[in-house]
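**Q** okay, predicted coordinates and the sequence, questions at the end:
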Amino acid sequence: MFSYRHAFHAGNHADVLKHTVLIAALERLLEKDAPLTVIDTHAGAGLYRLDGDYAGTSGEAAQGVLRLLSPDADAAPSAPARKPPVPDEPAPALARYLELVRSFNRAGQARVYPGSPFIAQHLLREQDKLKLYELHPTDARTLDANVAQLEAGRQVAVLREDGFGSATKFLPPPSRRALVLTDPSYELKTDYARTAAFVAEALKRFATGVYAVWYPIIPRPEAHELPRRLKTLANKAGKPWLHATLTVKSSKIASTPDGQGKRPGLPASGMFLINPPFTLADQLRPALAQMAAWLAQDRHAGFTLEHGG
């Protein structure tokens, strides 16, 4: 249950998608003065070292955020040459994401990657609240230590509880404004069903909350069924929805000399939002197009963006 560590995957193409969408959504919500509560059901460690053992072992950031950062960034040695080169003017939503990542690093470096908790806290105002759930013993301790450095007082709460089981207790918040991010590892197949059940319960408790779900797009029936279930939930509740996906390579198993085949790693992922902020789709479309072009690993790269309700 606790074998998954996001440190191996920090800054990969899935994080680029997830965090670009998260930042764009949060900034629209924060345009209103009323307090906002952000709930992260699977917070992880909060901060990650891209030059550390975990990220260095996987090399996934080299195919993700490190491809997009400035040419003089002190990136990991394994970072590949960018094809095609990133222009000076990325789309506004993507530019904002890169700006925020750079803010956690010294000029010209790319050693630290902020996870969702630190991205959210960086954007939140004094009157806003952040609830972070993490069950992994090591990541929970690291998250506690990282959050303590913020000296954010009561703004941030770290809870060593099952986010699926107890995050709805904060819904609705006193201000009746909230964004809930759900991005489990999906290491267990039951995570797909639990994600859908959690969103269904959250919608019953707080129908006007913003619900953002990240999921991997892999050759597994549950992965393809989840966005369909979320769309059904939104449509039945009469709520608007947005679904964005990013594909960087084929999902087919590559052949190897020994005939065993090699799994491609994560080829694609998606973000599904219920009650997305107005105009979010228009903001994301050019950013998604650039992600698909600049993070492509083969000719199967691309993106989709649909919305309704």
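**A** Looks like it came in fine.
**Q** C-alpha from now on. contacts and neighbour counts both.
**A** Will do.
**Q** who's in contact with P184?
**A** Under the criterion of Cα atoms under 8 Å, 6 or more residues apart in numbering, the neighbours of P184 are T41, H42, D191, W214, Y215.
**Q** repeat that for 7 Å
**A** The contact partners of P184, taken as Cα atoms under 7 Å, 6 or more residues apart in numbering, are H42, D191.
**Q** point me to the helix or strand that includes it.
**A** Following DSSP states H and E, one finds P184 outside all helices and strands.
**Q** any idea how far it is from L273?
**A** Distance, P184 to L273, using Cα to Cα, to the nearest Å: 15 Å.
**Q** same deal with G309?
**A** Here the criterion is Cα to Cα. By it, G309 lies 12 Å from L273.
**Q** more neighbours, these two?
**A** Taking neighbours as other Cα atoms under 10 Å, G309 and L273 compare with L273 leading, 27 against 14.
**Q** could you list the residues in contact with the strand or helix carrying A197?
**A** Per DSSP H and E: A197 is located in helix 190-205. With Cα under 7 Å, 6+ apart as the test, helix 190-205 has contacts from F164, T168, L171, P172, P184, Y186, E222, A223, L226, R229, L230, L233.
**Q** among those residues, which ones are in helices?
**A** The members of the contacts of helix 190-205 that map onto helices under DSSP state H are F164, E222, A223, L226, R229, L230, L233.
**Q** need these in CSV (columns: distance to Q297 and neighbour count).
**A** Below are those laid out as CSV (distance: Cα to Cα, whole Å; neighbours: other Cα atoms under 10 Å):
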residue, distance to Q297, neighbour count
F164, 34, 20
E222, 25, 16
A223, 21, 20
L226, 25, 21
R229, 30, 17
L230, 29, 22
L233, 34, 19
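**Q** also this one, for the comparison:
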Amino acid sequence: MFSYRHAYHAGNYADVFKHLCQMMIINKLKEKQKPFVYMDSHSGAGLYQLDSDMASKNKEFRAGVDRLVDKAADNPELLAYLQLVNEFRVDNQYPGSPAIAAHLLRAQDRLCLMEWHNNEFANLQRYLYRDKRVACHHRDGYEGLVALTPPDPARGLILIDPPYELAEDYQKVVQVISKIQQRWPTGIIALWYPLLASQRDKSQPMIEALHATQPINLYVAEVWVKQQQQELGMHGSGMAFINLPWQLDGKIEACLPLLAEAMEEPGQGGFRSHWLIEAK
């Protein structure tokens, strides 16, 4: 347990999609002067060196963020994401979700970061220890989210992106989100999940179970870059949102075909998005 190290996958196609959505929501929250909180359930190390042994093993960033460089076209969200990432690539680094949030948040905003893996937590704390806006918690992210909501300020975003190493993670995610909704009904929740081989994929039952809890609203978007296998492997990823800010569904939908085209294996990519429960 707790063997997952995100450095092996830093900058891959799933990171691109997840971090692009994260950035869009944060930028939307910044349109108002009121402070907000960013909460991260599985923060990882926060920042990844792409020439490290782990990142260099499979070089997944080459089939992810590197393929996007020439495909951003004139899409303002993709261009903003690449501009941010390029500030880190100067030092051959890729920013995880904590680094992206720390880069984007203002002096009045707060970051609440959770990580249970000992080495990852040590790296996270080492990276952000000087940032007065940041609280790092060495704890189970599921337990921590429930314990720490509603936050102060009571405006903000939760990113939930577990490694799904255990089958029970899919049930835990639904249970935790249901509890958070009761404690913090106005909070924005962004849930990342993998699209796996057909015999192993539990994402659709998870989304159905989440839908059955009747959240205030629910929007889902998915991107895949290769054909689904039957027994093993990830072919794409999805994001499920509760309280997605106004008009961001349209911005996400504008990005989906560009992401699929840029990072797909030839002729194998695709995308879909829809409201399961319409926002009121």
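**A** It's in. Bear in mind the structure is a predicted one, so any value in this text is a computation, not a measurement.
**Q** quick one on the thing from earlier: in a markdown table, list the contacts of helix 190-205 of structure 1 along with distance to L203 of structure 1.
**A** Shown next, in a markdown table, are these (distance: Cα to Cα, whole Å):
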| residue | distance to L203 of structure 1 |
| --- | --- |
| F164 | 13 |
| T168 | 9 |
| L171 | 9 |
| P172 | 10 |
| P184 | 19 |
| Y186 | 21 |
| E222 | 21 |
| A223 | 21 |
| L226 | 16 |
| R229 | 13 |
| L230 | 11 |
| L233 | 9 |
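**Q** where exactly do the helices run in structure 1?
**A** Applying DSSP H to structure 1 gives helices spanning 13-29, 53-58, 65-68, 92-102, 116-123, 137-148, 163-166, 190-205, 221-237, 280-294.
**Q** will you turn those into CSV that also has distance to K131 of structure 1?
**A** Shown next, in CSV, are those (distance: least, Cα to Cα, whole Å):
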stretch, distance to K131 of structure 1
helix 13-29, 15
helix 53-58, 26
helix 65-68, 26
helix 92-102, 21
helix 116-123, 9
helix 137-148, 11
helix 163-166, 10
helix 190-205, 15
helix 221-237, 23
helix 280-294, 24
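**Q** so which of those gets nearest L266 of structure 1?
**A** With Cα to Cα, the closest approach to L266 of structure 1 among these belongs to helix 13-29: 8.4 Å.
**Q** whereabouts in structure 2 does the closest one align?
**A** The aligned range for helix 13-29 of structure 1 in structure 2 is 13-29, by TM-score structural alignment.
**Q** average gap between the matching stretch and structure 1?
**A** Once fitted to structure 1, stretch 13-29 of structure 2 is off its aligned match by 0.5 Å on average (mean Cα distance after the TM-score superposition for structure 1).
**Q** list the buried residues for that stretch?
**A** 13-26, 29 (16 or more other Cα atoms under 10 Å).
**Q** what's the farthest-apart pair in these?
**A** Longest distance between any two of the buried residues of stretch 13-29 of structure 2 is 24.9 Å, between Y13 and L29; criterion Cα to Cα.
**Q** next up, the contacts around the residue nearest the centre of structure 1.
**A** Centroid-nearest residue in structure 1, with Cα atoms, centre = their mean: K18, separated by 2.9 Å. Going by Cα under 7 Å, 6+ apart, K18 of structure 1 touches W214, M271.
**Q** if you set the cut-off to 8 Å instead, what comes out?
**A** K18 of structure 1 sits next to W214, G270, M271 when contact means Cα under 8 Å, 6+ apart.
**Q** mind checking which of those residues land in strands?
**A** Assignment to strands by DSSP state E places the following of these there: W214, G270, M271.
**Q** got those as JSON lines, with neighbour count columns?
**A** Listed next are these as JSON lines, based on neighbours: other Cα atoms under 10 Å:
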{"residue": "W214", "neighbour count": "25"}
{"residue": "G270", "neighbour count": "22"}
{"residue": "M271", "neighbour count": "24"}
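**Q** nearest to L98 of structure 1, of the residues you listed?
**A** Using Cα to Cα, the ones in strands among the contacts of K18 of structure 1 come closest to L98 of structure 1 at M271, 18.6 Å.
**Q** my guess is the closest one contacts K231. True?
**A** No - with contact defined as Cα atoms under 8 Å, M271 of structure 1 does not count as touching K231 (11.9 Å).
**Q** what range in structure 2 does the helix holding A197 of structure 1 sit on?
**A** Residues 168-183 of structure 2 are matched to helix 190-205 of structure 1 when aligned by TM-score structural alignment.
**Q** list the buried residues for that stretch?
**A** The neighbour-count check on stretch 168-183 of structure 2 (16+ other Cα under 10 Å) flags Y170, V173, V174, V176, I177, S178, I180, Q181, R183 as buried.
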